[in-house]
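K.L.:
Task: produce atomic coordinates for the following.
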Amino acid sequence: MAALLETKIGHKFSDPTLLESALRHRSIGSRHNERLEFLGDSVLGLAVSETLFERYPEASEGELTRLRARLVRQATLATVARSIDLGKALQLGPSAGRSGGSDRASILADALEAVIAAVFLDAGFKISKEVTLSLFATEISNLKEGTIEKDPKTQLQELLQAGGTTPPAYRVTSTSGQPHEREFVVECRIESHKLVGTGRGSNRKEAEQVAASHALDELQRR
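P.N.:
Down below sits the predicted model:
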């Protein structure tokens, strides 16, 4: 399976243990991929930022930030991971495996970052950037400067400000699950409209965006 994955990402590892570590989820026990995930987040961010900076010379900082956010968000990472069947190569503990962890967006996104870090450690930034851009080629080609929607929290904030309304308040109402598969539930409350949106996510930031999206949908229906 590792050899097939190497073919799909376009990189043959000089040190196969790096890829092995990248594919080990925390639920498997020791030598898991969280440290690689930490590094991969930065490698991915730099590769994408540099590419967008060169690709869109007239874009403002805000536009570049939104373009980058679209590429490095969990949903996009999971889509890219699924395109190379990364889930089939993951090593998961019994609990994570039984609960569908091999196709869970958060696990796939983290594993993809770990794989990118493994390539970086194996061959340096130049090669890891080439691998990253190859993996994200479709997502990058779909980007259009000036047409990227702002995230739901920003859209909601601006809509309320335009109407002279107090900004929404966000509150975590519950958390559940094991440390490696935590789920947050967040409430987005707009007192002036007696409206509450609820969202779930693998971290607070993601749950807030989902809650804001639901609140925005409800607000626009009124």
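
K.L.:
drop to CA atoms for contacts and neighbour counts, all remaining ones
P.N.:
Fine.

K.L.:
Please, where are all the helices along this structure?
P.N.:
2-9, 16-22, 34-55, 61-72, 74-83, 86-89, 94-98, 105-123, 125-135, 137-141, 152-162, 204-221 (DSSP state H).

K.L.:
Let's see this one next, to set against the first:
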Amino acid sequence: MNIERKNQLLKFQERLGINFENLYILNTALTHSSYAHQYNLKYNDHNERLEFLGDSVLSVIVSEYLYRKYKNKQEGKLSRIRAGVVCEGSLAEVARKLEINKYILIGKGEELSGGRDKDSLLADACEAIIAAIYLDKGLEAARNFVLKYLTDKIDVIVKDHNYNDYKSKLQEYVQRNLLSTIEYKVVSESGPAHDRTFHIDVYLDNKCFGKGTGKSKKEAEQRAAREALNKLGVEEGE
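P.N.:
A predicted model of the protein is given here:
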């Protein structure tokens, strides 16, 4: 790690409000696999393993928070709230607040395709940073970090009842009504590589029940599932 990169990381940890004992692990969290492949780095010199751990740490922290705060909500609703909180879009929002895009190392190809502003890349880096905090400073520091940035998001989702995981609800409907298949099909993609829009249809037993559009496949699938549920007469609060 050269002096310039070290200074970048010192500046970034000020944004995080965390002083790392080991700056190397923060650097790893901010190194995308495309950069590692371009410069022939080892598999543990990019953030995919940290992302794997961070996903679990994040889930435990948010689950515990929901369990303790919302004692009147059943497991199914808690799961839907959590899904809305730890989703790609939510984590990408946090990443942008922290300006992770300014500090992450990515390969030239990824750079040219607009990777520095991709929700998926930013969300993965955010999870990797959570893991880095957990490993370097412990669970309490990771919890404080996560709740600092996501508590307001949780409360807004609960207040607005905007915690429906429509895909899960549609899957439950399919199973409850003994339908045999559910399939999401990408109909088309539009826009430049760094700003794609996806158009997806959802089929139940080979019949189209919903159409959705979004900036990610997950978003488009959720909207298609929501339209399908509306057509099937399933209320959003059910």
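
K.L.:
What's the TM-score once they're superposed?
P.N.:
Superposed pair, TM-score by TM-score structural alignment, normalised by the length of the first structure: 0.78. Supporting alignment: 212 aligned residues with a Cα RMSD of 3.5 Å.

K.L.:
circling back to that earlier point, ranking the helices of the first structure by burial, who's on top?
P.N.:
helix 105-123 (a mean of 25; mean count of other Cα atoms under 10 Å).

K.L.:
which residue numbers in the second structure go with it?
P.N.:
Taking TM-score structural alignment as the measure, the second structure aligns residues 119-137 with helix 105-123 of the first structure.

K.L.:
With residue 190 of the first structure as the reference, name the closest of the helices of the first structure.
P.N.:
helix 204-221 (8.2 Å; Cα to Cα).

K.L.:
what's the residue nearest the centre of the first structure in contact with, if anything?
P.N.:
By Cα atoms, centre = their mean, the first structure has its centre lying nearest to residue 74, at 1.9 Å. Going by Cα atoms under 8 Å, 6 or more residues apart in numbering, residue 74 of the first structure touches 105, 106, 109.

K.L.:
lining up those with the second structure, which overlap?
P.N.:
Mapping the contacts of residue 74 of the first structure onto the second structure (both residues aligned by TM-score structural alignment, their matches' Cα atoms under 8 Å) leaves 105, 106, 109 still in contact.

K.L.:
Would you reformat the helices of the first structure as JSON lines and include distance to residue 175 of the first structure?
P.N.:
Below are the helices of the first structure laid out as JSON lines (distance: least, Cα to Cα, whole Å):
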{"stretch": "helix 2-9", "distance to residue 175 of the first structure": "34"}
{"stretch": "helix 16-22", "distance to residue 175 of the first structure": "27"}
{"stretch": "helix 34-55", "distance to residue 175 of the first structure": "21"}
{"stretch": "helix 61-72", "distance to residue 175 of the first structure": "24"}
{"stretch": "helix 74-83", "distance to residue 175 of the first structure": "19"}
{"stretch": "helix 86-89", "distance to residue 175 of the first structure": "25"}
{"stretch": "helix 94-98", "distance to residue 175 of the first structure": "18"}
{"stretch": "helix 105-123", "distance to residue 175 of the first structure": "16"}
{"stretch": "helix 125-135", "distance to residue 175 of the first structure": "33"}
{"stretch": "helix 137-141", "distance to residue 175 of the first structure": "32"}
{"stretch": "helix 152-162", "distance to residue 175 of the first structure": "21"}
{"stretch": "helix 204-221", "distance to residue 175 of the first structure": "9"}
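
K.L.:
Could you point out which of those helices sits nearest residue 189 of the first structure?
P.N.:
helix 204-221 (8.0 Å).

K.L.:
In terms of secondary structure, what does the closest one contact?
P.N.:
Here helix 204-221 of the first structure touches helix 152-162, strand 183-190, strand 195-201, going by 3 or more Cα pairs under 8 Å, 6 or more residues apart in numbering; DSSP states H and E.

K.L.:
among these, which is nearest residue 42 of the first structure?
P.N.:
Of those, the one closest to residue 42 of the first structure (Cα to Cα) turns out to be strand 195-201, at 21.8 Å.

K.L.:
Show me how far that closest one is from its chain's centre.
P.N.:
19 Å (Cα atoms, centre = their mean, to the nearest Å).

K.L.:
got the angle between it and helix 204-221?
P.N.:
140 degrees (axes from the mean of the first three to the mean of the last three Cα atoms, to 10 degrees).

K.L.:
ok, and what's touching strand 195-201 of the first structure?
P.N.:
Residues contacting strand 195-201 of the first structure (Cα under 8 Å, 6+ apart): 183-190, 206-215, 218-219.

K.L.:
Please apply the same query to stretch 146-155 of the second structure.
P.N.:
Counting by Cα under 8 Å, 6+ apart, 58, 61, 62, 81, 85, 94, 130 sit against stretch 146-155 of the second structure.

K.L.:
Right, I'll leave it there.
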